[in-house]
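K.L.:
3D model of this:
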Amino acid sequence: MADLMKAADGKAEAPPGPAEKPAPRQRSVRVVVLALMIAMLLAMLDNLIVGTAMPTIVGDLGGLEHLSWVVTAYTLATAASTPIWGKLGDMYGRKGIFLTSIVIFLIGSVLSGMSQDMGQLIGFRAIQGLGAGGLMVGVMAIIGDLVPPRERGKYQGMMAGVMAIAMIGGPLVGGTITDHLGWRWSFYINLPLGAVALAMIVTVLHLPKRERTEAKVDYLGAGLLTVGITAIVLVTTWGGSEYDWNSAVIMELIAIGVAALAGFLFVETKAAEPIIPLHIFRNANFTLMSVVGFMAGFVMFGAVLYLPLFQQSVQGASATNSGLLLLPMLLAMMIVSLVAGRITTSSGRYKIFPIVGSILMVSGLFLLSTMDTDTTRFTSGIYMAVLGAGMGFLMQITMLVAQNSVEMKDMGVASSSTTLFRTLGSSFGVAIMGALFTGRVSDEMSARGGAGATMHGAQLDAASLAKLPVPVREAYEYAVASGTHIAFLVGASVGLVALVAALFVKEVPLRGAGPEKAAPVVDAV
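P.N.:
Next up, the predicted model:
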């Protein structure tokens, strides 16, 4: 680790022998990053593929009343395990912990594909989510170990590209697999990708040796954090859908969550190896990036949920190609992320990006809030591109600045904390924007006398809408447009918080060599 730190600071003497030939090492880092991107794709594709297959799964296994738990179990396990995976990597070594998370994910995939009833599927999806929590954190932390922040911008476009591929290709792949191979292959498809990632990481990834820590895992802190995160996710998932916001169940979950998180904060001040060391939040940049990441997650996943709904319900687009509907946003996000990463690498400057990104994010959301029943697909595509450009400036820069704000020994918890805040932001975004959307659609349908389309009509596709009487269909289209208006307007307001946080970020020089220096040297183990 000391050698890596020296190399990152540009102070290490050139090692003798093989280190004098940097090209193979550069290629080695690129191959490792490719393997990491495959692992990242596993986690991101899964929910999108499975979501497309869910109607077929329910038809085969039954248990429609438990359908939401197939997604909730996965999300809960992923969110709750994220900070624990990050800390274990810091304590016991990144490579072994990351490989373990991949194996657990693949075991969960196989078991999910073999499920004989909905109860088994829910349980096996939780195992899968447990592994997925380690995949995302492992990718970010290993890149943080291998590549100095100054050089890391080169790979931001790749990360954004993986996200775009997953969001566009997930529903298409899921539909194709389900139609031609059966729904079980929507889980088995993870095996060849996972095998390739495992083989490449085992053979190519070489990280500096770590001394095994003598401190014990903070089990009490991990337990309290898991309970707190579980309560938060359940509140945002169930509130306004399964239960009223003021129901006893939601109130009890809120109380449990607050008590668990308060206990967690107290325990972390006493633990020898806290799951999330609170001292990392003393760094203003890290805290500010956590806020920006939370807000970006809030906006991103709310937009991904309601943009296709608007285009299907109001603009008559086909649900089959729902991933393609987001293409303007995702392409803009990928291109801008790549450009921002290159500029960061060449100049070492980054403060302008979260500021510009927040401004574009707020602008894009405001433009999307102006959409109505007369808005064309071309116009909505331009608005989505503005939002995507804003997200491109934000999504990877938040991780980059957060990792640059902590010591190398805390790389894992920094990566996991940033990922956790983004995940929790997405949960709150979907819940709050969903509650506002549902309420507005219900009010507008009642006001316009469209009782023929119930609130379940919020899920009507273009084919179903065509079968409705013209007055009811027009009322529903107006109601959906009105619902997206309020949802995106609130999203724009949330984006202003990210802009304020971005304004206070200090441009601390990024660790590592500039573009004129050689690629980082990695000590083989």
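K.L.:
CA atoms for contacts and neighbours, from now on please.
P.N.:
Will do.
K.L.:
just the strands in the stretch 401-525 of the chain please.
P.N.:
In order along the chain, the stretch 401-525 of the chain carries no strands (DSSP state E, counting those that start in this stretch).
K.L.:
what about the closest residue to residue 488 other than its chain neighbours, distance to residue 490?
P.N.:
Closest residue in space to residue 488, ignoring its immediate chain neighbours: residue 369 at 5.0 Å, by CA to CA, 6 or more residues apart in numbering. For residue 369, the distance to residue 490 equals 9 Å [CA to CA, to the nearest Å].
K.L.:
then residue 13?
P.N.:
53 Å.
K.L.:
quick one on the thing from earlier: please say which of residue 369 and residue 490 ends up with more neighbours.
P.N.:
It is residue 369, of residue 369 and residue 490, that has more neighbours when counted by other CA atoms under 10 Å, with 22 against 19.
K.L.:
residue 357 touches residue 395, doesn't it?
P.N.:
No: look at residue 357 against residue 395 with CA atoms under 8 Å: they stay out of range, at 9.1 Å.
K.L.:
out of those two, which sits in the more crowded spot?
P.N.:
A direct count of neighbours by other CA under 10 Å for residue 357 and residue 395 places residue 357 higher, at 28 against 23.
K.L.:
wait, is the more buried one part of a helix?
P.N.:
Yes: membership of residue 357 in a helix is supported by DSSP: H, G, I helix; E, B strand; the rest coil.
K.L.:
with adjacent residues omitted, what lies nearest to residue 393?
P.N.:
Using CA to CA, 6+ apart and skipping the chain neighbours, the partner closest in space to residue 393 is residue 357 (4.8 Å).
K.L.:
do you know how far the residue minimising distance to the centre of the chain is from residue 460?
P.N.:
In the chain, the centroid-proximal residue (CA atoms, centre = their mean) is residue 423; its distance is 5.8 Å. To residue 460, residue 423 is 28 Å away according to CA to CA.
K.L.:
same deal with residue 277?
P.N.:
For residue 277, the distance to residue 460 - CA to CA - is 47 Å.
K.L.:
again with residue 133
P.N.:
33 Å.
K.L.:
hang on, residue 310 packs against residue 481?
P.N.:
Yes: Residue 310 lies in contact with residue 481 (CA under 8 Å); the separation is 6.8 Å.
K.L.:
with neighbour numbers in mind, choose between these two.
P.N.:
Counted by other CA under 10 Å, residue 310 and residue 481 do not tie: residue 481 has more neighbours, with 28 against 22.
K.L.:
for comparison, sequence B:
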Amino acid sequence: MSTSTVYDVKTTIEEIGTIPSQSRVEIEVLQDGEERENRAGSGDEEGDEHNKETASPGEPTLQQPNHLHGIRLVFVFVGMVLAVFLVALDQTLLSVAQTAIATDLKALTDISWVITSFFCTQAAFMLVYGQLLTLWPSKWLFLSAVVLFEVGSLISAVAPLMDVLIFGRALSGVGAAGIFICCLTILAETTSIRQRPMLFGILGATFALSSVIGPLIGGALTDSIGWRWCFYINLPVGGVTVIAIVFLLRATPPLGKQHGARATTWLEKICSIDIIGAALSLAFTICLILPLQWANVTYPWNSPKIIGLFCTALAILIVFIGWQWFLKEKALVPLHLFGNKTVVGSSVVTFFCFWNLLVFTYYIPYFYENVRGKSSAMSGVALLPMMIALVAMTMGGGFIITMTGHYWPWMVAAPFFLAVGSGLMYMVRYDSHNSFVIGAQILVGLGVGPLLQTPIIATQATSDVRNIAKCTSIVSYLQRLGGALGVGVASAIFDTELQLQLAHRAPAVDAHAVQQNATVLLDLPAGPARDGALAAYTYTLNYIYIMGAPTAFFVLLAVVFFVSHKSLKSRSRS
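P.N.:
Next comes the predicted model:
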């Protein structure tokens, strides 16, 4: 039988982060000598990650964070970092292997589905996992997500046909969604709000860095031992994650679960899942992403199929919102969660953050490859100034937020760097000095980095403990959606503006040939036609880069008017 003792703690120094003084911690000393912290947290009008005050005798108590410390926390976190690394790597690893896959499987027309299937299921199932995490322990959901990701990778690696490969990629996307949402939820369950910014910063830096080195690793594997090893590589790394989580993470009830309540059966839990909402969200995501993938590649923008898919997505969204309103608390996305202004503001911030991250990550290499004549590998290297600045701000910002307890100033300052960096990228010309381009890239990285994980921190810090998983899944879903829409809008601008610019600056150059293979620009003989064509291509990219300025303005408005300006120090006191 366990015994409980209540201690007044003046100052507690944790292995990672600091718990403010005057903390009152209830430590339950178990028979096996382990100690478990059950903290009662502070709240505000928007809700907090803990209850506003400790429940009085006779009142129901809710499941609170169960903090990890020392070597257990380190190994569990390393396991999660490896899992996030694989997910981010998987999104870009195949960008240079598609030709080899299409040739080997003899299915060139279906190659776009290899990436599209992964992205669609990953985005849509983030909302599903947000609801599942309110029903089952995060440990088992995380392990099941890793298993799904690994099984999908294995199916993709051995796929004899393109249809089998696409199925494997879709299954991996489901697992990837669970991995990302479960990581963020597990950190909410096992660390204090003061520790989380630094840990989230490491996760964000891992995501950004692996997205850049993905094409380099994918190209090396494809050229040396074959494209199938782009999937085989996931298996041993995923095994390390499973071992760390199985042996070092204790399974606990979902955050906010009422203690003493009647235990629900598996059948009751399954019946409480918003299956219709999940199907609608998946259908909406597919109908929105497919036309963005197909436009001006498979079909023109004014094609009835493209327009029809966009109209269908809008209709599904209206039905989805109506269904969520009807279900209220049992919905996949309870609409009352948007009553927390910080959730709304964080969603806008993360939407445009990922919008800019993917747009600049995709289109800066276009400049280096097609204007400066660099190889794909060297274009990835040329992107490093932006990514190093981004990683430095993500990790450094997380560390400083952990020390100071303030996230809001970082979110306010970041849009100014993004706007200036975007403006300078707009001023880049085909003959601009490398130092000018690098400086502009660094400013963009300084603007995007602080916004990569800070919205999640703000959301978790201002959400009721019972809603942390769902609010986290909403913000993460909109993050992925912002990336997809950003790339889609950039593609539309690129295709339209390139024709106009070439017609104006290099009318003798075949615009269609340039759109199909931009390397023909560098094959042109030196002279006015070549200079005009390179200038036209660069001006087209300028119109894409400048999108960062208005989106930075929207981010600033969202932070100033919606994101709560609260100190994490007060939130970590009990």
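K.L.:
circling back: so the residue nearest to the centre of structure 1 touches residue 78, yeah?
P.N.:
No: taking contacts as CA under 8 Å, residue 423 of structure 1 lies outside contact range of residue 78: 9.1 Å.
K.L.:
got the buried residues for stretch 379-394 of structure 1?
P.N.:
380-394 (16 or more other CA atoms under 10 Å).
K.L.:
ok, now how distant is the counterpart of residue 293 of structure 2 in structure 1 from residue 224 of structure 1?
P.N.:
When structure 1 is aligned by TM-score structural alignment, residue 293 of structure 2 is paired with residue 237. When distance is defined by CA to CA, residue 237 of structure 1 is 20 Å away from residue 224 of structure 1.
K.L.:
check residue 293 of structure 1 too.
P.N.:
From residue 293 of structure 1 over to residue 224 of structure 1 (counting by CA to CA), the distance is 23 Å.
K.L.:
looking at these two, which is more packed in?
P.N.:
The neighbour count for residue 293 of structure 1 versus residue 224, taken as other CA under 10 Å, is higher for residue 293 (29 against 20).
K.L.:
OK, contacts around the more buried one?
P.N.:
Applying CA atoms under 8 Å, 6 or more residues apart in numbering to residue 293 of structure 1 gives the contacts 394, 395, 398, 418, 419, 421, 422, 425.
K.L.:
and the aligned partner of residue 139 of structure 2 in structure 1, which of the three is it?
P.N.:
When structure 1 is aligned by TM-score structural alignment, residue 139 of structure 2 is paired with residue 95. Three-state call for residue 95 of structure 1 (three-state DSSP): helix.
K.L.:
next up, the contacts around residue 95 of structure 1.
P.N.:
By CA under 8 Å, 6+ apart, the neighbours of residue 95 of structure 1 are 89, 142, 205, 207.
K.L.:
now with 6 Å?
P.N.:
Neighbouring residues of residue 95 of structure 1 by CA atoms under 6 Å, 6 or more residues apart in numbering: there are none.
K.L.:
now residue 191 of structure 1. Nearest residue, chain neighbours left out?
P.N.:
Per CA to CA, 6+ apart, closest to residue 191 of structure 1 is residue 106, 6.3 Å.
K.L.:
what do we get in structure 2 for that neighbour?
P.N.:
Match for residue 106 of structure 1 (TM-score structural alignment): residue 150.
K.L.:
can you tell me the helix or strand for that match?
P.N.:
Using DSSP states H and E, residue 150 of structure 2 maps to helix 138-158.
K.L.:
tell me how far that helix is from the chain's mean position?
P.N.:
18 Å (CA atoms, centre = their mean, to the nearest Å).
K.L.:
report the buried residues of that helix.
P.N.:
Those would be 138-157, for helix 138-158 of structure 2 by 16+ other CA under 10 Å.
K.L.:
could you do stretch 300-310 of structure 1 as well?
P.N.:
So stretch 300-310 of structure 1, judged by 16+ other CA under 10 Å, has buried residues 300, 301, 302, 303, 304, 306, 307, 308, 309, 310.
K.L.:
and which of these is nearest residue 219 of structure 1?
P.N.:
residue 301 (31.4 Å; CA to CA).
K.L.:
what's residue 375 of structure 1 aligned with over in structure 2?
P.N.:
In structure 2, residue 375 of structure 1 lands on residue 432 (TM-score structural alignment).
K.L.:
pull the number of nearby residues for its match.
P.N.:
By other CA under 10 Å, neighbour count at residue 432 of structure 2 equals 10.
K.L.:
residue 307 of structure 1: what's it in contact with?
P.N.:
By CA under 6 Å, 6+ apart, the contact list for residue 307 of structure 1 is empty.
K.L.:
and it, what helix or strand is that in?
P.N.:
Counting by DSSP H and E, residue 307 of structure 1 is found in helix 284-313.
K.L.:
in structure 2, what residues pair with that helix?
P.N.:
Going by TM-score structural alignment: helix 284-313 of structure 1 matches residues 341-370.
K.L.:
quick one: residue 108 of structure 2 and residue 102 touch, right?
P.N.:
Yes: the criterion here is CA atoms under 6 Å, and residue 108 of structure 2 meets it with residue 102 at 4.7 Å.
K.L.:
quick one: the closest residue to residue 569 of structure 2 other than its chain neighbours from residue 170 of structure 2, how far?
P.N.:
Among residues not flanking residue 569 of structure 2 along the chain, residue 405 sits closest, at 5.3 Å (CA to CA, 6+ apart). Counting by CA to CA, the gap from residue 405 of structure 2 to residue 170 of structure 2 is 39 Å.
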